[in-house]
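Undergrad: the following comprises the amino acid sequence and a computationally predicted model.
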Amino acid sequence: MPDDQNLEPNSRCGYIALVGRPNVGKSTLLNHMLGQKISITSRKPQTTRNNVLGIKTEAENQLIFVDTPGLHLNQSGAINRYMNRAAGSAIKDVDVVVFLVDKTQWTEEDEAVAKRLEGVKVPLIVAVNKCDQLEDKSVLLPHLEKLAKRLSAREIVPISALKGMHLDRLESILIKLIPAGTHLFPEHQITDRSSRFLAAEIIREKITRQLGAELPYQMAVEIEEFQQDRGILHISAAILVERDGQKRILIGDKGDKIKLIGQQARLDIESLFETKVMLKLWVKVKSGWSDDERALRSLGYDDL
């Protein structure tokens, strides 16, 4: 039997793509809209690699956000091409597109995203993020006017994803734009991704935050064991890198780096799954995986 909620005559439900160049705040926006962390964040561009659904259900409204990898100009490797395809595919199959830009900045990559959105048939909302960081607020209005001329946007909303500024206004606009219809997910479901995927992403986030520029993008996490036993969730994960030098950086002096990454990841995983976690990490060298379509599919980059 369907939930009574799904029979609500005034119910609305729709898909909303969050798009923009890398590191503009899409994942931060998703997490704050949901009130829970499901998409990993860091200051390093291209942290998000997969489309991740975040589902927010309140009363008769169900907003299904699609957090996309940042659209970027570099397509030299298979992983880069994959991320651009993932972001591009999301734009085609949604009811609303939210284009995030960073304060008063407008880069070559922003322009590339704008061109990708020129043929979009659904309503476009521009969210001008990180407005709390503007010391001189007077520069914002001229920039908003420029955006209005460049983009065929239904609305342009200044926000701060991190501080939660004007997110209620953004949400009310989105609710009006999504179509009437029954809800597609149960009320308490917040993502379409598996527990294994979320655990791998948390580990990858901690690596990215710890190592920053020290470790290139050629790094992935592969969950090899994920099993609950006597109240403890046992997780074993292999971290893939391309070269021996990257492995040494990741392990650190006497294993200090990998130990710290494991400690931080375990705490977040325990918080997410609300259970005690036993986490084991090790590092494998797999040369060329990030430019190998077959290797990418084996690591889960196969949903296109």
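TA: Done, it's in. What you see is a predicted model; the values in this text were computed from it and never measured.

Undergrad: hey, let's count contacts and neighbours off CA atoms from now on
TA: Will do.

Undergrad: doesn't C13 make contact with L184?
TA: Yes: the criterion here is CA atoms under 8 Å, and L184 meets it with C13 at 7.4 Å.

Undergrad: of these two, which one has the most company?
TA: The neighbour comparison of L184 against C13 (other CA atoms under 10 Å) goes to C13, with 24 against 13.

Undergrad: in the stretch 1-150 of the chain, what residue spans correspond to helices?
TA: Taking DSSP state H, counting those that start in this stretch as the criterion, the stretch 1-150 of the chain contains helices spanning 26-34, 78-92, 108-116, 140-150.

Undergrad: one more: the stretch 201-304 of the chain?
TA: Using DSSP H, counting those that start in this stretch, the helices of the stretch 201-304 of the chain run over 244-251, 256-273, 293-298.

Undergrad: indicate which one of those helices is closest to A237.
TA: Among the helices of the stretch 201-304 of the chain, the nearest to A237 by CA to CA is helix 256-273 (10.1 Å).

Undergrad: now the helices of the stretch 201-304 of the chain as TSV including distance to E109 and mean neighbour count?
TA: Listed next are the helices of the stretch 201-304 of the chain as TSV, based on distance: least, CA to CA, whole Å; neighbours: other CA atoms under 10 Å:
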stretch	distance to E109	mean neighbour count
helix 244-251	29	17
helix 256-273	32	17
helix 293-298	25	14
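
Undergrad: next up, a second structure to put side by side with the first:
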Amino acid sequence: MGTKCGYVAIIGRPNVGKSTLMNSLIGEKLSIVTPKPQTTRARVLGILTEDDAQMVFLDTPGFLRPRGLLQEAMVREVREGLSEADVVLAITDATDLERTFDEELRELLKSSDRPAVVVLNKMDLVGQKEIFEGLKWLYERFPTEVVPISALKGHNLDELKKVLKGFLPEGPFLYPPEVLADQPERFFVAELIREELFLNLGQELPYATAVKVEEFRERDPSEGKTYIRATIYVEKPSQRGIVIGEGGAMLRKIGRWARKKIEAFLGRPVYLELWVKVRPKWSRKEAALRELGYLR
């Protein structure tokens, strides 16, 4: 019997646990996760190889009605993920099914000719009766394989992988078995810095920020330390002041926690230098979005 391999697009409304699920399936933190919705802005690719099957997951931004050029680019990422997928994995929230599996999302699934698997996520937050009723509710509205899981706790992920494997086409692996991702290290470094912005700043400010890694090199080979210089872009001078904080306290805090995460990800010591610059209306300018990697 030959090998099976295919792309699995993970889609869903904001904050339903898409990134948490991909990280749990891969066994490595590839997508940043915060309590704030719309943390994911670009597709993140994660590769899971087990025995005779390889699943290439595409973690897409939360599906929403776009307001502005940046969100339009995010929705385009979702639709492109759908078009590239061999199977679609739709994530719903067991505590909020009507919002997270509404008619608009169902129509998006129906518009694709790809097979779909629907996941009832956050099963750990509801009782057995609610799980049963949730599975019934989902199946009645979209008859397909429906699997209850907890992405955060890792519950029932083996069953989900078994179901997904059944939809994969036969074919050779696209990546060597030991490879977990195909994005460059710079991409993940920028994402880890952006994660700290979301975790440490207020409700709205993180959405006006972007991160670009300007320099990434071995500064002192004898120490084995990697030098990283990154710029945090904001849209207004007042936002720059908040990111820097009084006496630079906030920027130091963001840099300290980001450096620890980057060192854990890279597996080596890092010297991280952060700068904050004002770039007015960057989220509404096509050239800026292209430079920052949100448009291709």
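TA: Nice, thanks for sending it over. Nothing here was measured: the structure is a model prediction, and the numbers come from that model.

Undergrad: TM-score of the superposed pair?
TA: The TM-score (TM-score structural alignment, normalised by the length of structure 2) is 0.95; 292 aligned residues with a CA RMSD of 1.3 Å.

Undergrad: thinking again about what came up before, can I get the helices of the stretch 1-150 of structure 1 in a markdown table with distance to T275 of structure 1 and mean neighbour count?
TA: Output for the helices of the stretch 1-150 of structure 1, formatted as a markdown table (distance: least, CA to CA, whole Å; neighbours: other CA under 10 Å):
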| stretch | distance to T275 of structure 1 | mean neighbour count |
| --- | --- | --- |
| helix 26-34 | 21 | 22 |
| helix 78-92 | 32 | 20 |
| helix 108-116 | 41 | 16 |
| helix 140-150 | 46 | 14 |
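
Undergrad: quick one: closest of those to A238 of structure 1.
TA: Comparing those under CA to CA, the one sitting nearest is helix 78-92, at 18.4 Å.

Undergrad: how big is the offset of the closest one relative to structure 2?
TA: Aligned to structure 2 and superposed, helix 78-92 of structure 1 gives a mean residue distance of 0.5 Å (mean CA distance after the TM-score superposition for structure 1).

Undergrad: export the helices of the stretch 201-304 of structure 1 to CSV and tack on distance to G231 of structure 1?
TA: CSV is the format used below for those (distance: least, CA to CA, whole Å):
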stretch, distance to G231 of structure 1
helix 244-251, 29
helix 256-273, 12
helix 293-298, 30
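
Undergrad: of all the ones you listed, which lies closest to K176 of structure 1?
TA: Nearest of the helices of the stretch 201-304 of structure 1 (CA to CA): helix 256-273, 31.2 Å.

Undergrad: now the closest one: which residue numbers in structure 2?
TA: Mapped onto structure 2 using TM-score structural alignment, helix 256-273 of structure 1 spans residues 249-266.

Undergrad: now stretch 16-25 of structure 1
TA: Mapped onto structure 2 using TM-score structural alignment, stretch 16-25 of structure 1 spans residues 8-17.

Undergrad: stretch 190-197 of structure 1 now?
TA: Against structure 2, stretch 190-197 of structure 1 falls on residues 180-187 (TM-score structural alignment).

Undergrad: what comes up buried for that stretch?
TA: Buried residues in stretch 180-187 of structure 2, counted by 16 or more other CA atoms under 10 Å: 180-181.

Undergrad: can you say which of the helices of the stretch 1-150 of structure 1 is nearest to I249 of structure 1?
TA: Set against I249 of structure 1 and scored by CA to CA, the helices of the stretch 1-150 of structure 1 come closest in helix 78-92, at 21.7 Å.

Undergrad: what range does that closest one cover in structure 2?
TA: Helix 78-92 of structure 1 corresponds to residues 69-83 in structure 2, going by TM-score structural alignment.

Undergrad: need the residues that contact that stretch.
TA: For stretch 69-83 of structure 2, contacts defined as CA atoms under 8 Å, 6 or more residues apart in numbering pick out 9, 11, 41-43, 58, 60-66, 88, 112, 114, 283-286, 289, 294-295.

Undergrad: if I pick G14 of structure 1, what's in contact with it?
TA: By CA under 8 Å, 6+ apart, G14 of structure 1 lies in contact with 62-64, 94-96, 178-179.
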